[in-house]
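Asker: With the input below, show me the fold.
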Amino acid sequence: MTDYVVMFPADNEAEWELGTESDHQATFDTDHEFALLLKAGGGAVIGGAGLAHSSKARTIKRGPKSNVLITEGPFAETVEQMSGFYIVTCDDYDELVEAAQILTRAHPVVEIRPVEES
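Answerer: As a prediction, the model looks like this:
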């Protein structure tokens, strides 16, 4: 079995904040449907979470002369931010990609990356 990270890198925080409870529930229902479909195919969601608003983020990066720079907020200057993720374990990458298509009902972009084995 291989682990994958399923990420939502393009959700718009402002749209989410303006959404109704019904809008939010539709997203939760879509995410739940993904998890059920994946489980039915023999995979498993082993973790995941929504992320706090990007204003709560701190970005740490190497600066000139290897100095460490810490800034408030996300590194990217954009309204689109990483909003959440799943860690998924499954045998069939293609099956995961197929199941993840459901997530585009609630998330404009879904990115899947295999986790490197150490």
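Asker: only C-alpha atoms for contact and neighbour calcs from this point on.
Answerer: OK.
Asker: what's stretch 62-74 in contact with?
Answerer: 54-61, 81 (Cα atoms under 8 Å, 6 or more residues apart in numbering).
Asker: Could you also give me the structure for this next sequence, so I can compare it with the first?
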Amino acid sequence: MAKYLILIYEDEASWANAGPEDYERAMKEHTAFGENNRDVLRGGEALHPGSMGTSVRKDASGDFVVTDGAFFETKEGLGGYYLIEVDDLDQAIAVAKQVPAPYGGVEVRPVMVFS
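Answerer: Alright, predicted model coming up:
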């Protein structure tokens, strides 16, 4: 079995303008996703918008620079993730196709195993 992270990227501005019915529908869809895939799910969470993040980077002198916000300014931000455990990439993609992401899409990335 292999672990994969399904990263959910969506247009944060669309969610900022969404109404209560959009949030309710998303919660129902994610709940259904979780129920339908409970055998392979190992975790997952929603994330606050990138503007709520704090970036920590080393500058050229080796000092740390701490700034508000995400590392990158993009149209789509990382909004959440699911950790799954399946046999292979094909199964991971099949699960990823079920993830609700009305304002964007998802990325499937294998989890590195160190032994």
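Asker: Do you know the score for how well these two fit?
Answerer: Here the TM-score for the pair of chains, by TM-score structural alignment, normalised by the length of the second structure, is 0.84; 114 aligned residues with a Cα RMSD of 1.9 Å.
Asker: Give the buried subset of the contacts of stretch 62-74 of the first structure as a ChimeraX selection command.
Answerer: Only the buried members of the contacts of stretch 62-74 of the first structure end up in this ChimeraX selection, burial being decided by 16 or more other Cα atoms under 10 Å:
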select :54,81
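Asker: Pick the one among the contacts of stretch 62-74 of the first structure closest to residue 26 of the first structure.
Answerer: Closest approach between the contacts of stretch 62-74 of the first structure and residue 26 of the first structure, by Cα to Cα: residue 81, at 19.7 Å.
Asker: Trace the closest one over to the second structure, please.
Answerer: In the second structure, residue 81 of the first structure lines up with residue 77, judged by TM-score structural alignment.
Asker: For my notes, confirm its match occurs in a helix.
Answerer: No: assessed with DSSP: H, G, I helix; E, B strand; the rest coil, residue 77 of the second structure is strand; it does not lie in a helix.
Asker: That one and residue 107 of the second structure: what is the separation?
Answerer: 12 Å (Cα to Cα, to the nearest Å).
Asker: Identify the contacts common to those two.
Answerer: residue 9.
Asker: all helices of the second structure, in order?
Answerer: Along the second structure, the stretches classed as helices by DSSP state H are 12-16, 20-36, 89-96.
Asker: Comparing the shortest one with the first structure, how large is the average distance?
Answerer: Translated: helix 12-16 of the second structure. Superposed on the first structure, helix 12-16 of the second structure shows a mean distance to its aligned partners of 1.7 Å (mean Cα distance after the TM-score superposition for the first structure).
Asker: same deal with the second one?
Answerer: With mean Cα distance after the TM-score superposition for the first structure, helix 20-36 of the second structure departs from the first structure by a mean of 2.5 Å once superposed.
Asker: Kindly report the same for the last one.
Answerer: Aligned to the first structure and superposed, helix 89-96 of the second structure gives a mean residue distance of 1.6 Å (mean Cα distance after the TM-score superposition for the first structure).
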